[in-house]
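Asker: My questions concern the predicted model and sequence given below.
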Amino acid sequence: MRVVHFIRNYADERGLPQPAAPRGVDNVPTVYLTSDTTKTNLHQQYQTSCTEAGSRVIEITAFKEIGRMCLPHIRIAGPRDDVCAKCETLRRGVMDAVTEEEKLTATDSFRNHILLAQKVKMFDT
């Protein structure tokens, strides 16, 4: 139960919940952890919290298995999943542009958005 609570709390604090569940899944929306999160780093944070609380620590294989079985809707985002809705819209705009001018305008908008997002991310860390 400690593992489930730890992962759930971590996802509540840092996860990116999706607005709706994928088709054919138990109506539980997926929560993506950022792509720079790894299961090993997550387990290390779990170990630290258990050590501080004086609780027993389980090994990483059991940690991964519990997460996979009990919390299948919490996933680590791949590089293509870890984008905001505006990124996706701007990327589609580049793909859908017909003329050279439309392509350049869409590409500039997309580039400016990415640069702004990088500045915000650097400021947050």
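Answerer: Nice, thanks for sending it over. Residues are numbered from 1 along each chain as shown.

Asker: Going by C-alpha atoms from here, please, whenever you check contacts or count neighbours.
Answerer: Fine.

Asker: Next, work out how far apart residue 7 and residue 53 are.
Answerer: 16 Å (C-alpha to C-alpha, to the nearest Å).

Asker: here comes the other one, which I'd like you to weigh against the first:
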Amino acid sequence: MSLLRSVISSCILLILSSLLLLSCQKAEMEAPVLTADPALVQTWRYPCGPACDASAWVLVMQNGIAYEAPDLPANFQIDDQPVSVQYRRTGRKSTFNPGTGLEIISIVAIRPR
């Protein structure tokens, strides 16, 4: 019986140690992406209620994928401006109902093309 308790105690200690080790590791962030081809800055309008229109700044990549860019610097907020941009994907979408429905990105670096 004491051997069984010892084995169970060892297993529990091993499991707890593993959980502690896993919880202390930093989450891996996706590496920033630098566009090789220019992206286009655009303003997209969307309904935000019965008598309401809203807009968001969007970056449209050469492959047609569009991302919402809420932290687009003011000097780049020009429709159809081509830019090179380094960004991180967040995996989040706007919480503003219904919003653009696009994934939000975090801009790391941006420059005109």
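Answerer: Good, I have the coordinates. Just so you know, these numbers come straight off a predicted model, no measurement behind them.

Asker: Overlay them and tell me the TM-score.
Answerer: The TM-score (TM-score structural alignment, normalised by the length of the second structure) is 0.21; 46 aligned residues with a C-alpha RMSD of 4.8 Å.

Asker: Comparing residue 7 and residue 53 of the first structure, which residue is more hemmed in?
Answerer: In this comparison of residue 7 of the first structure against residue 53, neighbours counted by other C-alpha atoms under 10 Å, the higher total goes to residue 7 at 19 against 9.

Asker: Assess the claim that the more buried one and residue 68 are in contact.
Answerer: No - because the distance of 10.7 Å does not satisfy C-alpha atoms under 8 Å, residue 7 of the first structure is recorded as not touching residue 68.

Asker: Can you list the buried residues in the longest strand anywhere in the second structure?
Answerer: With secondary structure taken from DSSP state E, the second structure has its longest strand at strand 81-93. By 16 or more other C-alpha atoms under 10 Å, the buried positions in strand 81-93 of the second structure come out as 82-89, 93.

Asker: Buried residues in the helix or strand following it, which are they?
Answerer: Read in the C-terminal direction, the helix or strand following strand 81-93 of the second structure is strand 103-112, with elements assigned using DSSP states H and E. By neighbour count, with 16+ other C-alpha under 10 Å as the criterion, the buried positions of strand 103-112 of the second structure are 103-107, 110.

Asker: Next, the angle from strand 103-112 of the second structure to strand 81-93.
Answerer: With axes from the mean of the first three to the mean of the last three C-alpha atoms, to 10 degrees defining the directions, strand 103-112 of the second structure sits at 160 degrees from strand 81-93.

Asker: For strand 103-112 of the second structure, enumerate the helices and strands it packs against.
Answerer: On a contact count with 3 or more C-alpha pairs under 8 Å, 6 or more residues apart in numbering; DSSP states H and E, strand 103-112 of the second structure meets strand 66-68, strand 81-93.

Asker: From the contact counts, what lies against the last one?
Answerer: I take that to be strand 81-93 of the second structure. Helices and strands in packing contact with strand 81-93 of the second structure are listed as strand 33-34, strand 39-49, strand 103-112; criterion 3+ C-alpha pairs under 8 Å, 6+ apart.

Asker: Adding distance to residue 67 of the second structure, write the ones you listed out as CSV.
Answerer: As requested, these are exported to CSV (distance: least, C-alpha to C-alpha, whole Å):
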stretch, distance to residue 67 of the second structure
strand 33-34, 13
strand 39-49, 10
strand 103-112, 5
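
Asker: Which one of those strands lies nearest to residue 12 of the second structure?
Answerer: Closest to residue 12 of the second structure of these, according to C-alpha to C-alpha: strand 103-112, at 41.3 Å.

Asker: ok and that closest one relative to strand 39-49, angle-wise?
Answerer: Orientation of strand 103-112 of the second structure against strand 39-49 (the same axes, to 10 degrees) gives an angle of 140 degrees.
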